[in-house]
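>>> Just a sequence and a predicted model for now, questions to come.
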Amino acid sequence: MAHPSRPADEAPAGRAVPAGRGAEAAPVEYRFGPFLLSPGRRALLQAGEPVRLGSRAMDILVALVEQAGEIVGKDALMRRVWPQAVVEEGALRVHMTALRKALGEGQSGARFITNVPMRGYCLVVPVVRLAARPETQGPALQDGAREPSPLPAPLTRVIGRGEAIAAVCAALAERRLVTLVGPGGMGKTTVALAAADRLRAQQADGVRFVDLGALGDGSLIPSALATALGVPLRTEDPLRDLLAWLADRRLLVVLDNCEHLVADAARFVETLLAGARQVQVLATSREPLRARGEWVQRLGSLPAPPPDEALNYAQSLAYPAFELFVERAAASLDGISFGDADAAAITSVCRRLDGMPLAIELVAAQVGFFGLAGLLEKLDDHLSLPTLGLRTALPRHQTLRATLEWSHQLLSAPEQRVLRRLSVFRDRFSLQAAERVAQSDEESVARAVMGLVHKSLVVADASDDGVHYRLLETTRSYARERLQADDDHADIGRRHCLYCLAAVATAAVELDTLLPRRWRDRHGRLVDDMRAALAWAFGAHGDAHLGARLVAESPALWFGLWLVKEYQGRLALALQRLPLQDSGGTLEMQLSLEFAQATVALRGGAPEAVQALERSLEIARALASPGDELRALWVRYGTRLLRGEYASALEDTDAYGLAAQRAADPQLAYIHHRMRAVCLHFLGLQEPAQQHAEQALHPSAEAVRYTRGNGYQFEHRPASLTHLARILWLRGRPDEAMRLAQEAVEAAKAVDHALSLAYALAFAACPVALWCGNAVAASAYVQELDECSREHGLVFWQSWPRVYRAAMQVQAGAPLPFDPEQAGLQAGQLDVLATLHVDLVGPTVLRRAADDLVRWCAPEVRRAQALRGLAAGELSRGQAAGMLSAAIALAASQGALAWELRSRTTALELKLCTDAARARAELAELLGRMQGGTGTADVRRARALVGQPAAR
């Protein structure tokens, strides 16, 4: 913060005056906080009165003041205080304690001296060095110091208000009336005093400060200013005497706390400025004076560290709210210190208090009693948090509650009523939303909201989406407490719930029309209101049916913000609290389906997801609701795929096709093509699978977008590309498969959809890269999948990077890091793992292959069995050769050239062919049918066997 302008004879204290040389140089004095120190006279004064201080304590103070802002070592202090004696360090502590007590530390909230462990002590308040004036020499010093100061002396350092102070000074350079407006506790007085101090040198007759807070009658304002100026009142009209005295004087008047006398203050200021042409006025108020010529300067919250950035302690200190908390906490408890481990908690406290300086100061003073964790818990009810403000402060500034009650009392009855009702909003709200929730027959909500904005109890924010309003957290907590005492508080809770219901419907519609980032910017804030509405709905006096509706109709919001785990928990609660009359109806069906979708996204095909799906499908068919039946079939199909139940998934696909025909929605046909492509691929029918996958990507399918809004979880295009990439790899087109896998990843990123991105990475990019032997690309894709799934809390998808990393370790010759059979993996994951290395074919896959349940990779499973059986001596060479021949035939029947290539290559490598020349010719012919892939590991091995040159 810039220092206030100083008279020519003032200079900052510091090393410029070496310790011990004050008596030899010109006499100097030092001003810090409310104190004046005269080392030459061995005198310390506070408000003109001498402070009793022992000789040793005085020596310590002089040493610290002369080196203000710097650490003075303990040894240096003891040499200064006891130059001819050797004393214990305890003696220094005794006199330091006496000094701190004399300065009033721990009583006024101010802090002057800090102890730096292992180093020494430091005076931490600004110090101004003055040349001693003749009138302050000797006994006259006390008399001169008794003259009232034109401005109250600051007791603490001003933090984070440099720009605001500069803005006020700039405004007063061009205008005669500036009003600093902001909520109670925002620091208006602090900023006004700092600005006035900075401007003092520019005013020929100085500055004067008048606190109107103690006045109960606006007619006393002229008398209060006259008293501050020392104007003799010679008539019965103090205003006339005041104007006569000010007629030719040039000064700045600071009128503090005008809000409760705002009309009288406005009239007085207009009269004052008209009659005293060289006077300027700086006023502070919670609402503008609305006087002629007024310039309103609004004072906002102190910036706090952003919640979504993991900043360390040093980085967080760059934010004023954080810095203020740390300094005030240190002032309240000697020796307290913070570090990186505390940064997140302090940030949370500052944000919960809206960056309001008074609130931060009051709460920080309690950190020694509650600790940071305890403070966070107490902040859930921070109006009742015991706080210790300055004893000398006005009563309304000693606690948060008193500050807010003072503001509440200044409101009209309609404004009080609307403020209480607006407290149900947890974030910003539009004027239309306010009218919907707070309206009643006898009042205009719009007029009341405007009044609350003017009085700084409601904040107005303008953006591209228009003007929105919000309450600061402290104001909201107070107003909500008052609302609970109103007879209609339950009705207000219901209105807020209905507002949220309409808001999530709008969010769902716009999910299909707005870009994801734009959608989140517009609707992301709604989630806090949803939480509040659901807390009311499922509370003791709420409406469980309305709460269940709100949960059931809001999947777009929770999935759009990737709060899937929270949504799953709220769905479970809604099903548990569902009223009896809703059992077996549309509401239970919706909740069951959404619960299944959330569970699948988190845990794959978990049993509870299957159970919920069966219930949802049962109700949908009983109600003859084809749209809901389609959604339920879709989710059950996806769940069965994850569980490796490919034939059952095809049954759901066929049922889906029939329901889609009844629904007569052309878009559903492309989704049906995609479903069939996936099922046929896993059932080992690669050629028809490819045909359906290509149909799903028909140009007309471009209309099938943002399908997560209607329950299909994944974006259509990236999901379709994902499986076409897998199919093409099996069909002997590895280069094209790699290209399409990357295209699927890019398509998911283009729509900014995390679940689709995880899907494309897990099912296409990672396995295709590993099948091609491209370890570099595979490693990058696996890392991206890990980051995506963790960032968005996709618990099930976090297991896929573990699967692929395990496979890469085995491929590199390392042992398997865990037992896949005991790792809680889905059957579909075990199937993929079996294709990445022969040692990764586990008992579950072998059993499923024997039961004809793993057709898509069955040729590779048989190849692995042949290799492992031969190596272990469990199979003869003839048996191994027969198993490889069966794998080749099966792969050929499936149109899976990739598996056929591997089995033929293995048979030649191990010399298990009865006719090597013929086998080599068949392998060469197969290589001729491959499209691309000359750089892949499988093709290079095969070419080496048939004598073809390797690709460059």
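Everything's here; your move.

>>> C-alpha only now, for contacts and for neighbours.
OK.

>>> hmm, who's touching the lengthiest helix in the chain?
In the chain, with assignment by DSSP state H, the single longest helix is helix 489-511. Applying CA atoms under 8 Å, 6 or more residues apart in numbering, the contact partners of helix 489-511 are 421, 424-425, 433, 436-438, 483, 519, 523, 526, 529-530, 533-534, 536-537, 541-543, 546-547, 549-550, 553-554, 556-557, 560, 706, 709.

>>> Over to stretch 607-619?
Counting by CA under 8 Å, 6+ apart, 584-586, 588-590, 592-593, 595-597, 599-600, 628-629, 632-633, 635-636, 639 sit against stretch 607-619.

>>> Buried by neighbour count, from these: which ones?
Buried members of the contacts of stretch 607-619, counted by 16 or more other CA atoms under 10 Å: 584, 586, 588-590, 592-593, 595-597, 599-600, 628-629, 632-633, 635-636, 639.

>>> Select from the residues you listed every entry located in helices.
Among the buried ones among the contacts of stretch 607-619, DSSP H puts 586, 588-590, 592-593, 595-597, 599-600, 628-629, 632-633, 635-636, 639 in helices.

>>> list the buried ones in the longest helix of the chain?
Buried positions in helix 489-511, judged by neighbour count with 16+ other CA under 10 Å: 489-490, 492-501, 503-505, 507-508, 510-511.

>>> now swap in stretch 481-489 and tell me
By 16+ other CA under 10 Å, the buried positions in stretch 481-489 come out as 482-483, 489.

>>> And here is the other one:
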Amino acid sequence: GGIGKTRLAVQVANEMRDHSADGACFVSLVSIRDPKLVVPAISEALGIQESGTQPIIEQVKSALREKSFLLLLDNFEQVVQAAPCIEELLAACPNLNIMVTSRAVLHLQAEHEFHVAPLSLPELKLLPATDRLTQYASVALFVQRAQAILPTFQVTQHNARAIAEICICLDGLPLALELAAARIKLLPPQALLTRLSQKLQLLKSAKQLLPAKQQTLYNTITWSYDLLDAQEKWLFRQLSPFAGGCTLDAAETILSKREERTIDILETLASLLDKSLIQQVEQAGGEPRFMMLETIREYALDCLRVQGEMAQAQHDIAMYYLAFVEKAEPYLKGAQQVEWLALLELEVENLRAALQWLVENGEATHALRFCEAFGKFCGLRGYWTEEQRWLKTVLALPQTPESARVRALVLRRAGHLAYRLRDLVSARALQEESVKLSRELADQQNLAGALSGLAWILYRQNNAASAFPLLSECVLVARASGDKWTIANSLESLGRYLHYQGNTEAARLLIEESITLSRELADKESLARTLTTLVSIEITQGNSPRAAALARESLALAQELGTKPLIAVALDSLGDVALFQGEYEQAKLLFEERIMLAQELDDAATIAIKQLKLGDVALAQRDFAQATTYVQQSLLFFRKQSDNPNSAAALSALGDIKRAQGDLAQAMNLYREAMKLDETVKSKRNSIRRLIGLAEFAIDQDQQPYK
């Protein structure tokens, strides 16, 4: 109900008049419940006078047999048992066409089904200009109906977003939009949007020139629900807690065990589908997915609460998705990454709802398990801030001794997220707790990850010397665990550190061993990430052709996974290669694309780092003003973050600019300042770079190198 079937059918009928030489007739079945009354209703609409000497259906046949005619039968779902009569009429009248609006298909031999979708909706992230918002049918309808109630109503900059959100909230359902617009005189858009959380109650008294059943959306759905048999009603209710629809497997696994009566889930789903109370979409692999429009789902949830079935339904769904995400997690480290990422993406709303239920019901151990298994997916998809909120909430729940191992895993994950989000103080505390707990539990795999995480936090806190022993232990512990995935990641971590410190050959050995293991595991994510480190090593050693090939391979893997953070890192590598090869315009394009991705991920640190790269490009093109602007913006951010390594890099870049401009005294000062910061982080690689700059300066000045 409320999708606009009747209006659409009437419009189609009007446009088909030329194809029906003898006319068309609209037959409303809205008030009819008895299938036996359908043919009499048709007869009455056609103006046929009953003779009493033959059945009414024969009179209708006689009236239409020789005619080219269109019958429009509206609201047929409540009398679907009359479908054989429709088939009989079609067989007897060769030039008769019948259009039926119904939430249930008739299953006739010559039937052609046309699914009426909701009206088009705007996207909040890409909201068009105010004067173009009504290009979306849902907005156009809302505005049209609102102006019928309040002629002065207009879309403005102040109410445009609220109007768009109202349309989205109501799923683009015409009836719901009309009901909402009917309240515009009392409630302006923002106030109306605020009240939509109670939409069924709010809208149910709206005045409509429709039959009684459609006077409110609530009554429309109630009307459909009342027509269901007991099993259909039960399944309709049980489907409502699924936040993002469900697969057939999910419905059968969860529900077939709970209902004492014998119920065929597939058959009952098909029945609900025929009645348009659920929708079916085809997902990857051809697996059907069953959805509810949000307004219908709200009604079904109310029914579930009234029946006292909510707690059991939500518990069972949460347990199903806990098992699902735990099953998926190992596959995210191997050859089936792409397939399982897609499956998890389809279920992400259900996964969020399941975790929310576990948290709200104090299921600490289950919630920890969920977060641990869910973390890999969140990382690959870049859901860092959201995941961090979940982890903080779950770690704050009362814990039990039985949850110690999984708590250590989640602490490590929380520390990693805090590091990525630049909260180094929290990150360090979390990783230190994870290291301590993992040592107590002798959990080598998690200990390796926690040691690596802690090492990089210390490095970022300008304590590079303390990071090395932790990374060395990380590799030893990982090898002792025997887990290839853990070993590969520990080798990458130590190799990257050694590369940053200028120990390129030792770094290469570790990185190439890590790549070999990742290839054996078919772990596209780890491989793509580690390849970018090898790209940097190859550039350092002047091997640009191999660097370019490795960067392209990394990008291809990242794009296959559809992982934005990984795509961004691969673009970095391609940009570095282009810059090294003197392809400055290409490098600029790649770094600018990288910045756009970072903006999508709200990653301010990466934006600053890429601005530094753009400064290098501008310097190479001798655009000194632009280069200075880029580098100064980066330096401002790094200083606010107390990020000494990157601050040193920015100061050195400013020195390069000043030297290129001939301001050698200022260049010397900047190089000296950069070297002082390098000394605080013990960064051999960066110090070498500064010394090279100073040596070049000395040559320019015919002086001795600075010491």
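That came through, no problem. In this text, all values refer to a predicted model and were calculated from it rather than measured experimentally.

>>> Just the buried ones out of the contacts of helix 489-511 of structure 1, please.
Buried residues within these, counting neighbours by 16+ other CA under 10 Å: 421, 424-425, 433, 436-438, 483, 519, 523, 526, 529-530, 533-534, 536-537, 542-543, 546-547, 549-550, 553-554, 556-557, 560, 706, 709.

>>> what do we get in structure 2 for residue 622 of structure 1?
Using TM-score structural alignment, the partner of residue 622 of structure 1 in structure 2 is residue 440.

>>> before we move on, what SS does its match have?
helix (DSSP: H, G, I helix; E, B strand; the rest coil).

>>> What is the burial count for it?
Residue 440 of structure 2 has 12 neighbouring residues, counting by other CA atoms under 10 Å.

>>> And residue 227 of structure 2, how far from residue 395 of structure 2?
According to CA to CA, to the nearest Å, residue 227 of structure 2 stands 47 Å off from residue 395 of structure 2.

>>> cool, residue 436 of structure 2 as well?
Distance from residue 436 of structure 2 to residue 395 of structure 2, by CA to CA: 16 Å.

>>> neighbour count winner among these two?
residue 395 (18 against 14).

>>> what's the counterpart of that one in structure 1 in contact with, if anything?
Aligning on TM-score structural alignment places residue 395 of structure 2 opposite residue 575 in structure 1. Going by CA under 8 Å, 6+ apart, residue 575 of structure 1 touches 548, 588, 591-592.

>>> and the residue most central in space within structure 2, helix, strand or coil?
Residue closest to the mean C-alpha point of structure 2, counted by CA atoms, centre = their mean, is residue 345 at 6.6 Å. For residue 345 of structure 2, the assignment made with three-state DSSP gives helix.

>>> Map it onto structure 1.
In structure 1, residue 345 of structure 2 lines up with residue 524, judged by TM-score structural alignment.

>>> I'd say that match and residue 561 touch.
Yes. Between residue 524 of structure 1 and residue 561 there is a contact under CA atoms under 8 Å: 6.8 Å.

>>> would you say residue 246 of structure 2 is within a strand?
Yes. The assignment for residue 246 of structure 2 by three-state DSSP puts it in a strand.

>>> what about it, how many residues close to it?
Look at residue 246 of structure 2: counted by other CA under 10 Å, it has 21 neighbours.

>>> corresponding residue for it in structure 1?
Under TM-score structural alignment, residue 246 of structure 2 pairs with residue 429 in structure 1.

>>> in stretch 438-456 of structure 1, what's buried?
438-439, 445-446, 448-456.

>>> Would you mind measuring the gap between the ends of it?
End-to-end distance for stretch 438-456 of structure 1: 19 Å, by CA to CA.

>>> do stretch 203-222 of structure 2 as well
Distance across stretch 203-222 of structure 2, first residue to last, is 14 Å (CA to CA).

>>> now stretch 523-540 of structure 2, how far from the centre of its chain.
Put simply, stretch 523-540 of structure 2 sits 27 Å off its chain's centre (CA atoms, centre = their mean, to the nearest Å).

>>> Doesn't residue 519 of structure 2 belong to a helix?
Yes. Counting by three-state DSSP, residue 519 of structure 2 is part of a helix.

>>> what sits against the aligned residue in structure 1 for it?
Mapped onto structure 1 by TM-score structural alignment, residue 519 of structure 2 lines up with residue 702. For residue 702 of structure 1, the contact set (CA under 8 Å, 6+ apart) comprises residue 717.

>>> For residue 702 of structure 1, give its distance to residue 715 of structure 1.
Computed as CA to CA, the residue 702 of structure 1 to residue 715 of structure 1 distance reads 11 Å.

>>> which residue numbers in structure 1 go with stretch 211-229 of structure 2?
Counting by TM-score structural alignment, stretch 211-229 of structure 2 corresponds to 394-412 in structure 1.

>>> Please identify the buried residues of the matching stretch?
Across stretch 394-412 of structure 1, burial judged by 16+ other CA under 10 Å covers 396-401, 403-404, 406-408, 411.

>>> Max pairwise distance over those: which two?
Pairwise distances across the buried residues of stretch 394-412 of structure 1 (CA to CA) peak at 20.9 Å, for the pair 398 and 411.

>>> nearest spatial neighbour of the counterpart of residue 445 of structure 1 in structure 2, skipping sequence neighbours?
Aligned by TM-score structural alignment, residue 445 of structure 1 pairs with residue 265 of structure 2. In space, and not counting its chain neighbours, residue 265 of structure 2 is closest to residue 252: 6.1 Å by CA to CA, 6 or more residues apart in numbering.

>>> Quick one: neighbours of the one you found, just the number.
Applying other CA under 10 Å, we find 14 other residues in the vicinity of residue 252 of structure 2.

>>> now the host helix or strand of it against helix 310-331, angle please.
Here residue 252 of structure 2 sits within helix 248-255, counting by DSSP states H and E. Angle of helix 248-255 of structure 2 versus helix 310-331, following axes from the mean of the first three to the mean of the last three CA atoms, to 10 degrees, is 130 degrees.

>>> Mean deviation, helix 248-255 of structure 2 versus structure 1?
After superposition onto structure 1, helix 248-255 of structure 2 sits on average 1.5 Å from its aligned residues (mean CA distance after the TM-score superposition for structure 1).

>>> hmm, who's touching the helix or strand following that helix?
Using DSSP H and E, the helix or strand that follows helix 248-255 of structure 2 towards the C-terminus is helix 265-274. With CA under 8 Å, 6+ apart as the test, helix 265-274 of structure 2 has contacts from 103-105, 231-232, 235-236, 248, 251-252, 255-256, 278-280.
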